[in-house]
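Novice: Provide a 3D model corresponding to the input given below.
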Amino acid sequence: MEVAKVLHMNGGVGETSYANNSLVQRKVIYLTKPLRDEAITSMYNNTLSKSLTIADLGCSSGSNTLLVILDIIKVVEKLCRKLNHKSPEYMIYLNDLPGNDFNTIFTSLDIFKEKLLDEMGTEMGPCFFSGVPGSFHGRIFPLQSLHFVHSSYSLHWLSKVPEGADNNKGNIYISSTSPLNVVKAYYKQFQIDFSLFLKCRAEEIVEGGCMIITFVGRKSDNPTSKECCYIWELLAMALNDMVLEVKYDAYFLLLMGHDPFLLH
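Specialist: Okay, the predicted model is just below:
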């Protein structure tokens, strides 16, 4: 089964939703704000476009989704007033995989627009929003159509399970017990995915446009370092324990003369 068809963050606004469990991602967005402000300022000063097309790749859902968009628009609006330019029209593309909770995003747009107008006033140009389901490991926008591309905490997700990692038994990623060929397989898949991502964005971004991307990394040369990937080793341990518990329960029921597959 293809990863793009099944992978998505937990939707809604409940206790276990991504919206209520993404504080680390929000912190990253705050930390990278100066870089985004500098990039959008430089881009707008160089283009002075009457319309700006902005794409957020891997947008997910929840309050983080529109936080970056709000910051970008505020920077442009302040520039327009400083330069005495008419506010541009904004075309906002929100991209994620097809299983993403786009409905929650769309129902929050009215509140977002009201907040934006309260902060910036009614003089600003209109904002048009579109949801764009699809994998960013391929073309998803027309040629030379984007002025500003943003992606945060998304590009470390691969497009598929690497080929040649079948012997990574008991693991769901690279761990301290993973064979060397598994490490090489993940490295190769990342090279393929990241190269394709850059190639596609190069075709989609207008001349003078720009892109800001952030994703998980590490300082250590050790691919199993606890800096970024140890959480997946812990998760694999928990999943293995759950499987063993289910097997034990099923075996116990069989000993008692019951068929575990017929019990509810």
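
Novice: From here on, just use CA atoms for contacts and neighbour counts.
Specialist: Noted.

Novice: Could I get the full set of helices for the chain?
Specialist: Counting by DSSP state H, the chain has helices at residues 3-6, 23-31, 33-47, 63-83, 102-107, 109-120, 180-204, 230-255.

Novice: what comes into contact with the second one?
Specialist: Under the contact criterion CA atoms under 8 Å, 6 or more residues apart in numbering, helix 23-31 has outside partners 64, 68, 152-153.

Novice: other SSEs contacting the longest strand seen in the chain?
Specialist: If you go by DSSP state E, the chain has its longest strand at strand 205-214. Under the contact criterion of 3 or more CA pairs under 8 Å, 6 or more residues apart in numbering; DSSP states H and E, strand 205-214 touches helix 33-47, strand 146-152.

Novice: And the ones you listed: which comes nearest residue 167?
Specialist: Nearest to residue 167 among these is strand 146-152; the distance by CA to CA comes to 31.2 Å.

Novice: now for the closest one, which elements pack on it?
Specialist: helix 23-31, strand 51-57, strand 205-214.

Novice: repeat that with 6 Å
Specialist: Packing partners of strand 146-152 (3 or more CA pairs under 6 Å, 6 or more residues apart in numbering; DSSP states H and E): strand 51-57, strand 205-214.

Novice: Please give the structure of this sequence too, so both can be compared:
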Amino acid sequence: MDSFDASSMKRDEFLHMNSGDGERSYARNSTIQRKIMLKANFVLEETIKTLYRDHSLECLKVADLGCSAGPNTLLFISNIVDIVNTTCTHLNREPPTFQFYLNDLFGNDFNTIFKSLSDFYKRLEEQGHKLGSCFINATPGSFYGRLFPCNSINFFHSANSLHWLSQDPLLELTSEEKSLNKGNCYIVSTSPPTIYNAYVKQFQKDFELFLKSRSEELVSGGAMVLVFLGKSNTPRITGWEIISLILNDMFLEGLIEEAKLDSFNIPVFEPTIEEIRHVIKEEGSFYLQRLELCTIPWNECTNEDNDTNNIRAKVMAKHARAIMEPLLSANFGGQVISEVFVRYQKKIVQLMEVEKLESSTFIISMTKIA
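Specialist: Coordinates of the predicted model:
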């Protein structure tokens, strides 16, 4: 039996989005993630239709990995139910029973999800779906490892999660190697290859373990759709890099302790298409059906075309805070958080004047090799 890792448990408790449904919650500040999910819906629909056409299932077992909390979680479930029911109508089949497993780390706000299920079930019934045909459960834990019994899941989905790494990517570097990126807590333009390679190595290790675990849990012919941040061929600044620059400025001004900055690295990596293909090929359990790249301009976080850059930047700062506040608070203390995101908003306004800010997302569809 593996030894108990208390530090890992502690880390997993604060690696989560802002909980609840208040003004700073992830539930209220995840419209960009929603737009990404909607852009990926055509791949989700294609994959589910193929899966259900080739396998007549009485119970469709689906796991949403890294589900977080808020309306996006239930949007995914609703999409799956609609796709399957439409497919069943075309194939003249009875709809299956649905079993959904919602997964995220232990600190995730599952309570908010389950408080909203009563209204969600009512909406499904109003849309003509049979009451009692959809069951929803929570499965807390890291998806970098096993979560379910062997051969038990028909379909895995993960959106906006797999760019998060399982641990600090610089953990295994020497003090001398870490010092090459001193003052930074992410990959920035001045970071040496040693730092980038450490991030790549951690991504490869994590993604390979993720694929191996899912291949063991999927039934024969089971499928996955994965949606996560990555790099396009066009170099661009990332939100993680902006936070690193801000924290460095605050350290230089004496607002953040040197030891805290030196010991902190944002556990996120945005891979290239080649880095993704390499891991999938080396792990060997999956047939890659689709690998699409979509680009989302940051200014799409608002719904009004005539919004000013300052309004857009304010919304972007709220989105970033909903994602990063628990992690930053755990490392630097809650007293500096407001200042970090005031500066983040100002930095976004400055950058919007000189460059196009956007994020690239990979949409991947895979089938387990029999």
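
Novice: for the helices and strands packed on strand 205-214 of structure 1, which one ends up most surrounded?
Specialist: strand 146-152 (a mean of 22; mean count of other CA atoms under 10 Å).

Novice: Export the contacts of helix 23-31 of structure 1 to CSV and append columns for distance to residue 171 of structure 1.
Specialist: Putting the contacts of helix 23-31 of structure 1 into CSV (distance: CA to CA, whole Å) gives the following:
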residue, distance to residue 171 of structure 1
64, 30
68, 34
152, 26
153, 22
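
Novice: Most widely separated two among those?
Specialist: 68 and 153 (12.8 Å).

Novice: So the two - more neighbours on which side?
Specialist: Each of residue 68 of structure 1 and residue 153 has its neighbours counted (other CA atoms under 10 Å); residue 68 has more, 21 against 18.

Novice: what do we get in structure 2 for the more buried one?
Specialist: Superposed on structure 2 with TM-score structural alignment, residue 68 of structure 1 falls opposite residue 76.

Novice: List the contacts of its match.
Specialist: Listed by CA atoms under 6 Å, 6 or more residues apart in numbering, the contact set of residue 76 of structure 2 is empty.

Novice: now it: how far from residue 37 of structure 2?
Specialist: 8 Å (CA to CA, to the nearest Å).

Novice: cool, and residue 287 of structure 2?
Specialist: Counting by CA to CA, the gap from residue 287 of structure 2 to residue 37 of structure 2 is 22 Å.

Novice: Include distance to residue 103 of structure 1 when you put the helices and strands packed on strand 205-214 of structure 1 into a markdown table, please.
Specialist: Output for those, formatted as a markdown table (distance: least, CA to CA, whole Å):
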| stretch | distance to residue 103 of structure 1 |
| --- | --- |
| helix 33-47 | 27 |
| strand 146-152 | 20 |
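
Novice: Which of those sits closest to residue 138 of structure 1?
Specialist: Residue 138 of structure 1 lies closest to strand 146-152 among these, at 14.5 Å (CA to CA).

Novice: and the closest one with helix 33-47, angle?
Specialist: With axes from the mean of the first three to the mean of the last three CA atoms, to 10 degrees defining the directions, strand 146-152 of structure 1 sits at 170 degrees from helix 33-47.

Novice: So which bit of structure 2 is strand 146-152 of structure 1 matched to?
Specialist: Going by TM-score structural alignment: strand 146-152 of structure 1 matches residues 153-159.

Novice: coming back round to it: looking at residue 287 and residue 37 of structure 2, which one has more neighbours?
Specialist: Between residue 287 of structure 2 and residue 37, counted using other CA under 10 Å, residue 37 has the larger neighbour count: 21 against 15.

Novice: What's the more buried one aligned with over in structure 1?
Specialist: Residue pairing (TM-score structural alignment): residue 37 of structure 2 is matched to residue 29 of structure 1.

Novice: ok, now residue 168 of structure 2?
Specialist: Residue 168 of structure 2 maps onto residue 161 in structure 1, by TM-score structural alignment.

Novice: Just want the most central residue of structure 2.
Specialist: residue 161 (1.7 Å; CA atoms, centre = their mean).

Novice: quick one, what contacts that one?
Specialist: For residue 161 of structure 2, the contact set (CA under 6 Å, 6+ apart) comprises residue 66.

Novice: Mind telling me what residue 78 of structure 1 corresponds to in structure 2?
Specialist: By TM-score structural alignment, residue 78 of structure 1 lines up with residue 86.

Novice: Could you do residue 59 of structure 1 as well?
Specialist: With TM-score structural alignment as the criterion, residue 59 of structure 1 matches residue 67.

Novice: check contacts around its match.
Specialist: Residue 67 of structure 2 sits next to 73, 103-104 when contact means CA under 6 Å, 6+ apart.

Novice: mind running it again at 7 Å?
Specialist: 73, 102-104 (CA atoms under 7 Å, 6 or more residues apart in numbering).

Novice: What of residue 12 of structure 2?
Specialist: Contact analysis of residue 12 of structure 2 by CA under 7 Å, 6+ apart lists 105-107.

Novice: still contacting in structure 1, which of these?
Specialist: On the basis of both residues aligned by TM-score structural alignment, their matches' CA atoms under 7 Å, what survives of the contacts of residue 12 of structure 2 in structure 1 is residue 105.

Novice: Most neighbours among the contacts of residue 12 of structure 2, which one is it?
Specialist: That'd be residue 105 among those, by other CA under 10 Å, with 23 neighbours.

Novice: neighbours of the nearest residue in space to that one that is not next to it in sequence, just the number please.
Specialist: Among residues not flanking residue 105 of structure 2 along the chain, residue 141 sits closest, at 4.8 Å (CA to CA, 6 or more residues apart in numbering). Neighbours of residue 141 of structure 2 under the rule other CA under 10 Å: 19.

Novice: Looking for the alignment partner of residue 141 of structure 2 in structure 1.
Specialist: Match for residue 141 of structure 2 (TM-score structural alignment): residue 134.
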